[in-house]
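K.L.:
A predicted structure for the sequence below; I have some questions about it.
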Amino acid sequence: MNFKGFILLLLFFNFYLASAQRNTIDIKGVVLDEATDEPLEYATLVLQNLDNPGVVNGGITDASGKFNIKTSPGNYIIRVEYISYKPYVLEKQNLQSSIDLGAITLTIDTEALDEVTIIGEKTTVELRLDKKIYNIGKDLTVGGANISDVLNNVPSVAVDVDGTISLRGNENVRILINGKPSALVGFGSSDILQQLPADAIERVEVITSPSARYDAEGTAGILNIILRKEKTLGLNGSINTNIGYPTASQITTNFNLRSDKFNIFNTLGYFYREPPGSAFFDNSYTNGTYTRIIEERDVSRENLGFNVNLGMEYYLTKKSSLTGSIFARFSDEHETTENNSQRFAQNDINDITLRNEDQSEDDKSYQASLNYTNNFNDEGHQLTADFQYGYNKEEVITTIDENIIIPDNQLLSEEAVFETETQNEFLLQTDYVLPIGDKQFEAGYRGDFEKEVTVYQLDTLNLNTGEFEINQDLTNQFNYTENINALYSQYGDKTGKLSFLFGLRLENTRLKGEVISEYDADALQELLGEDVDLNFDKNYLGLFPTVNLIYELAEDENISLGYNRRINRPRGFFINPFSSRSSVINIFQGNPDLDPAYANAFDLGYLKRWEKLTLTSSIYYQRETNSFEVIQEETGQTTADGIFIIRSIPVNLSTNKRYGAELGILYNPSRKIRFNWSFNLFKFVSDGIFNDVDYGTENTSWFSRFSSNIRLPGEIQWQTNANYRGPRKNSQTKYDGIFFLDLAFSKDILSEKASVTLNVRDLLNSRKRLLSTETDFFTSEGELQRRERQITLSFIYRINQKKERNGRQKQNNEEEEGF
C-alpha cells in the first residue's frame, strides 16, 4: 500500500468511527459498597440488547465508582458485576434517551462456590480452590521487565540468577501459557521467558494442587501465565517504551478492537539488550597434570528480538464463539565469553591460558491456535475445543579457541560447533462442563504430540595441516518423540460450609529416542553403562487422582486441603547421550536411560481475613520416586594437556521427600500504604546410588520476600521489593544465600493517560550465585553473576484505557480453570 492509499484508509476509518457515534445515548451512575458506601473502582457494567442478544455493550467504573457508557437506543438487560459481590440486575429496560441510574449498591457474596477472594483495593492476590492468582497490574517493579522478572515477584516462586524457576524450592515446574503448553516457552527452557515483556501479562496463576483438568506434568506444580486480552468495547490499547543501563531498550504495543460481533487483539514487542555477566571458579584436582586451575570469565551479550501476537474472537451466536490467534517470535543473540585460566602444578603457576568462546544463536518460534466455545446457558454449561500447532527452531554457531599466553604464546585448540534444534508440537483438547444445580461435572481429553530433532556437528582444527576436519565420532543427530494422550473427569459440590472438587486423570506417555551417528557405539555404551538402550521406545500408563477441599470456619476464615499425584517426564536435553562442548573440562551429557519420576503431594492451608490484614498459610509434604538428580563424576578421559574431564549427567535416584511450610501476610493500614510479606521454609531428603556412589543428602532452606507500596506526596507511588533465598545444597554442591533489592517510583501524567516509572532491579548488585562443590576427585569454589544491576526508565501511554489499579476485573469464563 502506498502513502496516499494509507491516508485514504485512515480517513475512511475515522469517518466510520464518527458515524458510529451519532445515534447514541449516555448511561450514567455510580457503584458503591453497600456496607461502607465506598466507591467500587473497576466494577463492570454490561448492557445486553434484548432485540439482538448477541449485541453486548458495557464498560467499567473509574476511581470514584462512576461510569458513563454510550450505547444505541433500545431494550436492554442492565447488569453490574464485581468480583466477590452479588450482581445487580435490571431486567427489560427500554432506553430511548440518556439516563442517570444514580447510586447502585452491591453486597458481598459470601456463598460464592468457585473462589475465595482477598478483598481490598490494595491487594494483588486471589485464592481459589486449586490455585493462587497474582495480578500484576499494581506491581511497579515490572516496568520495563520481562516475564522472568514478574515470576520472581510472585509468592512461592523463586527465579535463580541463571533464570531457573522453582516453586517452593522445587525446580520441576510446569509452565503454561493461557492454560496450555506454548511456543513461548520453547524447548521447556525458561530462557524464552527472559525475552518477553512483562506488560503482555494479565496475571500469573500459582497452582500447587492442580485439578484433574490440567496435565499431570510438573511435580512441583504449575505456573499458568495469562496474557492480556482486552474486554472493553471499542478501540483501546497502550504503548510502552523504556530505556535502561546497562544498555536495554524495549517498545511494546497492545491494541484491541472490540465490536458486537468480533474482538481483535494484538501485541507487538521489540527489545535490544546488552547484559554483561561474569564468573569465577577456583578448582582443585587430586589427579592429573594440574593440581589447581583458577578461571575468570567475562561475558558480554548482545540480544535483540521481536514478537507478535495477533488474534480475533468471532461471536457465532449469542452463546458461542470462535477464536483464532497466531504468535511469532524472532530473536538474535550473540554472546562472547573470555575465560582466563591460571593453571598450577603443585603450588606454582605452570601456565596461563585464554579461552575465547563466540556464540551466535538464531531463534524462531511460531504458533497457531483455534478455540471453539459454546456456552449452552448462563449457569456454566459449556463445551470448548482447542487445536494448537507450535514450531520452534534454534540455530547455534559457536567458535572456540584456546591459547597458551604464558610462558609461550601458542594455539592449543580451535573448534567450531554447529547445532540445530527443531520442534514440532500438536495439541488437541476438548473440555465439557455440566452444572447440576450447585454441583458441577467436568470431563475432557487432551492429546499432546511432540517431536524434537537435534543435529550436532563438531569441526576441529588440525594443527598440522591448518584445516578444519569434521569430528565423525561426535557429530550426530538425535530424534526424540513424546506423545501423551489423556482423559480426565472431575466433580465438584458444596455441602454446607464444605466445598470440594474430586478428579481423576488417565495419561498414557510414549517416549521414543533414536541416535544417528558414526560415533563408536561400544565406547559410548561403555561410558553410559551396559544396560542403557541408545535407541529406546518406552510406554507408560498412569492414574493421577486429585482432591481439593475448602471448609469455611467463618465468613472470613477457612481451611483447605489438597492432594494430587504428578509426573516429571525427562526432556530431550536430559536424554541426548552426546555431550555438550561449552567447556573442554566440564561437560554435560544426557542419559537416555532416564525414566519419568512420580510424586504424591499434600497441602493443608489456612486463610484468615481481618479488615486491614489477610493471613494465608500452608504446610505441605511431597514424596517423589525415581527423582532426577544431576551428578558430577570422572569420565576417565583427559584433555590433550592432561586435565581430567568431569561429566555432569542426570540420573534417577530412588526417592526425594520434601517437607515445607509457608506464610503470607497482606497488610493495608490505609489507602496509601500496602505491605506484602511471605516466608517459605522447606526441607528435602533424598537417597540413591549411581555407579556404586551414594548421592543421598538432606537439606533445610528457606526464602522470604517483602514488598511495600507507598503513595508519596504529589501522587508518586514508591514500591520496594526485598528478596532473600537461604543457603541450600544437594549431594555434591552447596549454594550460599542470596539477597537482592528492587526499587520503583511511578507518577501518572496527562490526566492518568500516561505513567512514568523509574525502576532499579538489584539495587545492591548482590544477585550473585556463590557455590562450592566437593567430590573425591576435585573441589571447586565459584561465583556466578548472570545479570548486573539494571536501571530502567519507562513510559506508558494508554489509549481509551484507565490505569489498572488492582486487577479485579472479572475474568472471562474460558480463562477460568478448575471449579
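P.N.:
Thanks, I have the structure now. Numbers count the residues shown, from 1 in each chain.
K.L.:
rest of the way, CA atoms for contacts and neighbours
P.N.:
Fine.
K.L.:
all helices for the stretch 101-250 of the chain, in order.
P.N.:
147-151 (DSSP state H, counting those that start in this stretch).
K.L.:
which residues in it form strands?
P.N.:
Assignment of strands within the stretch 101-250 of the chain using DSSP state E, counting those that start in this stretch yields the ranges 115-117, 125-128, 132-135, 157-159, 165-167, 173-177, 201-207, 221-227, 234-245, 248-258.
K.L.:
ok, and here's another one to check against it:
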Amino acid sequence: MTPSKKSFVIALLCSGLFLLLPNYSSAQSNSVTIIGKLIDQESKQAIPYASVVLNNKQSKAIITGVTSDDSGNFSLTTTATNYEMTISYLGYTSITITEFTIVNNTINLKTIHLYPDNEALDEVVITGEVSKTVFKLDKRVFNVGKDISSTGVSALEVLNNVPSVNVNIEGQVSLRGSTGVQILINGKPSVLADQSSNALGSITADMIESIEVITNPSAKYDAEGTSGILNIILKKEEKKGLNGSVSINTGTPDNHSIGISLNRRTEKFNLFSQIGAGYRSLPQENESINTDLINNTTIFSTGTEYRNEAFYNLTLGTDYHINDYNVITLSGNFAYEVEDQPSRTNYSSYDENDALISEWFREETTDATNPKWQYELNYKKEFENNEDQVLLFSAIGSFFGKDQASEFNNTTISGTNANNDQQTETIFQQADFTFKIDYTHPFTEKITLETGAQYVINDVGNDYEVRDFTAGTFVRNDSLTNNFEYNQKVFGAYGTGAYEGNKWGVKVGLRIESTDLNTLLTNTNASNSQNYHNYFPTFHTSYQLSETLSVQAGYSKRIFRPRLWDLNPFFNIRNNFNVRTGNPNLQAEFSDSYELTSIFMVGKASMSTSLYYRYTTDVIERVSSFADNVNTTTPENIGTNGATGIEINGKYSPTNWISFTGDLNYNYFNREGDFELQSFDFSGDRWSSTLGTKIGLPAAIDFEITGNHQSNYKTVQGNVKGYVYADVGLRKKLLNGKAVINLGVLDLFRSRVSESYTLQPTFEVYNHGLRGRFVTLGFSYGFGKGEAMTYSGKRR
C-alpha cells in the first residue's frame, strides 16, 4: 500500500468520526434531566437499585433507564418529548408518572414513596424471567433473566451459565473446550474484558443484558481468527456507585501477588482502575536424547529451566456518556517485569559402543527488564430512531520492550573438555497499532447491513548478539548474530448482509485484506518482501426446528500469518544441542472451514454437536535437521492438510448444587506434501476430551475437578505422545459471598508431560518436558456491588 493510500485510509476512518460530532451538541441542547429520590413509605429508608424507566407514551418502547444509587437518588437525561416514567423494585408496588413540570431543563420529582407489596413479590418469584438462549444466524445469544441477574454474582459466574462456555475456579474461560477465547464488551475490546486480571469481577449479573457466543466468525471479524468470541452486552441502566475488590495470593512454585480493582459509576462516567504487583517462577524440567544413526553417537541432556519474574501492573480507564446515544472510552495499561532465569543443563556424550566419552554442564544466568504499555480509544454512537443502528470506532496502540543479557558457562566433569562459554545480548522493541471502524444498519426488523474497515501496523526490531569465549576474551560470533527488522501492515474492509426470519435466516459476507510484510537482516542486508491481497468470503445460515432444537451451517476462509519468531532466523542457544530458529521466507497458510452444528436444549441440559471439515494450504510445520549431534528445528511450508472431525460438548445441571460439562473433539487428517525431495504424505487421527464437575457443598463451599486427555498423533517427522491430567479447585465463600478463599491445584498428579519423537533414517531425537504441579491459595474481598475475585497476575 502506497503512503498516499495509507493517508487516505486513516483520514477516512477519522473523518467518519468527526463528521458526527455536530449531532452531539444539538442533541444535548434539547435534553431534559429528571431527578428524584426513592424511599420506603413505612421505614422511611432509602431504596437503592430500584429500576427507573422512561417509556414512549404511545408505543411503550423503552427510551432510557437508570437505577437508584445507595442513597435512593436517581438522575437521567433524555431528548424525548412524549414520555412516561415507571418506577419498580422487587417487593414494592410499581408506580407510573405521566405529568412533569420542567424548570430550566430540569424535572425535580423530589421524594417519591414506594409501598411494600408482598403479593407482588410472590408473583415475581413465580413468573420471573428465566435465562434462555436464542439462536441467531452466526451466533447464539444468551439472554440473562432474573434467575441470574438478581443473584449479584459476577460476569464470570454468568458466563459459566452459558451453554458451551466453562469458567474454572481460577477464572479461566474456555469455549467448546478451547481457552483461546476473545472477550468483548458491547462489541469492542475493553480493559474490563482482560482475562489477565480480575476486571470482570467488577461487572455484576444485573448489569448484563445478554452474552453473544460466536464460534465461526463472519467477515466482520479478522480473517486471522481465534477459537471463538464472547461478546458481553451491558444494560444501558448500569448500576451507579463504587464497586471493587482486593486480592492476595500465594502459591508454589512461587506465585505471589496482590491486586486492587476499582470501578466507579456516575451519571456520565464509568471509571475503572486496577493496580497489582507480584512475583512468580515458572520452572520446567527438560530431557533430550539426540542420536546420530550413521555414527551411532548419542548426546543426553537433562536440566531445569527457570523463569522468575517480579511484575507490576497499572490500569486506568473511563467511559464518558456524552448523552444517551454517544459514549467515548479511553483506557491505558502499564506493566513492568524484571526477569531472572537461572538454569542448568547436564550433558553426557556416548560413542558407538555406548561408552561414556565426556560429561559437562551448562549454566545460564539471564537478567531482563520488560516495559509494556497499551492505550485505547473507543467511540460508540447509537441512533435515536433505531437502537440497533450502531457506529463504532476504535484506536489501539501497544508497546513491548525487552532488554536482556545472558551468560552461559560450561564446566567439564569428565572426559573431553567442553569449553564453550558464550554471552548473548538482546534489545527487542515491538509497537502495534490498530484503527477500526464498524457500522451496523438494520433496514427492517429482518434485514441488516454491516460494513467497516481496519488498519493494523506491526513494527518490530530485534537486535541479537552472540559472543564466544576465545583466547581469554569474548568475541562476537557473526554467524549467530543478527539485527532483525519486521514491519507488517494489514488493511481490511468488509461487508455483510443478513436476512433473519422467525425460524430461518441467512447471512453472507466478504472481507478483503491487503498484507504488506517486509523483513530485513541489517547485518547481512538480506531482505524479504511479501505483498498479497486476499478475499475471505463467509456464509452462515440457521434454522430453528423447534424451541429446543436448532441447526446452523457456516463457511469461512481464514488465514494464519507467520509470527515474528517464525520469521526471525536468530538461534536460541540455551541448549546448544537443540536449537530453534526462524525462517524469513515463510509464507502464510490459508484454510477453508466448513461447519454444520446442531444445538439441542432440554430442561437443564444442553448439547452442541458439530461436524466440520478444514482444508489448509501451505501448512507451517517445524522441521528438524541434524549435524554433529545438533538438532536444529526451522518452520517450513509443507503441502496441505485436510481434517474431517466431530466436536461434541454438553452441559448438565440437574440441581443448583451440581453441574457437569464435557467436550470431545475428534478429527481424521490427511497430510500431503514434500520438502527437499522427501515426501511427507501420511494420514492419522487426533482427539482430545475434557470432563468437569462442579459441586456445591455445605457451608458455602464449591468443589471442582476437571480431567483432560490429549491423544497421540503423527507429525511430519515423527509423533507426539498423549497425556492425561487433572486440575482441582476448592472455593469457600464468606460474608455472603463478599469474601472468597480459593485453593487450586493444577496438574494434580504431575502427569501433563510433553513428549515428542523425531524419527528419521539418519537421526532420532527424543524430547521430554514437564511443568509439574502448581498449587495456589488466594483470598479476595469485594465491596460495593463488586464480587470477590482473584487477581491472577497472568502473563500479558
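P.N.:
That came through, no problem. Nothing here was measured: the structure is a model prediction, and the numbers come from that model.
K.L.:
next, format the strands of the stretch 101-250 of structure 1 as JSON lines and append mean neighbour count and distance to residue 274 of structure 1.
P.N.:
Converted to JSON lines, the strands of the stretch 101-250 of structure 1 look like this (neighbours: other Cα atoms under 10 Å; distance: least, Cα to Cα, whole Å):
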{"stretch": "strand 115-117", "mean neighbour count": "20", "distance to residue 274 of structure 1": "41"}
{"stretch": "strand 125-128", "mean neighbour count": "20", "distance to residue 274 of structure 1": "34"}
{"stretch": "strand 132-135", "mean neighbour count": "22", "distance to residue 274 of structure 1": "29"}
{"stretch": "strand 157-159", "mean neighbour count": "23", "distance to residue 274 of structure 1": "20"}
{"stretch": "strand 165-167", "mean neighbour count": "23", "distance to residue 274 of structure 1": "22"}
{"stretch": "strand 173-177", "mean neighbour count": "21", "distance to residue 274 of structure 1": "26"}
{"stretch": "strand 201-207", "mean neighbour count": "22", "distance to residue 274 of structure 1": "24"}
{"stretch": "strand 221-227", "mean neighbour count": "22", "distance to residue 274 of structure 1": "26"}
{"stretch": "strand 234-245", "mean neighbour count": "19", "distance to residue 274 of structure 1": "9"}
{"stretch": "strand 248-258", "mean neighbour count": "21", "distance to residue 274 of structure 1": "6"}
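K.L.:
excluding chain neighbours, what is closest to residue 662 of structure 1?
P.N.:
residue 680 (4.2 Å; Cα to Cα, 6 or more residues apart in numbering).
K.L.:
okay, now the one you found: neighbour count?
P.N.:
Number of residues near residue 680 of structure 1 (other Cα atoms under 10 Å) recorded here: 23.
K.L.:
so which strand or helix has it?
P.N.:
strand 673-687 (DSSP states H and E).
K.L.:
mean deviation of that strand from structure 2?
P.N.:
Strand 673-687 of structure 1, aligned to structure 2 and superposed, deviates on average by 1.3 Å (mean Cα distance after the TM-score superposition for structure 1).
K.L.:
and residue 17 of structure 1, that's in a helix?
P.N.:
Yes. Under DSSP: H, G, I helix; E, B strand; the rest coil, residue 17 of structure 1 falls within a helix.
K.L.:
map it onto structure 2.
P.N.:
For residue 17 of structure 1, the aligned position in structure 2 is a gap, per TM-score structural alignment.
K.L.:
for residue 96 of structure 1, give me its contacts.
P.N.:
Applying Cα atoms under 8 Å, 6 or more residues apart in numbering to residue 96 of structure 1 gives the contacts 25, 73, 74.
K.L.:
surely the second one meets residue 95?
P.N.:
Put plainly, it is residue 73 of structure 1. Yes. In this structure, residue 73 of structure 1 is within contact of residue 95 by Cα atoms under 8 Å, at 5.5 Å.
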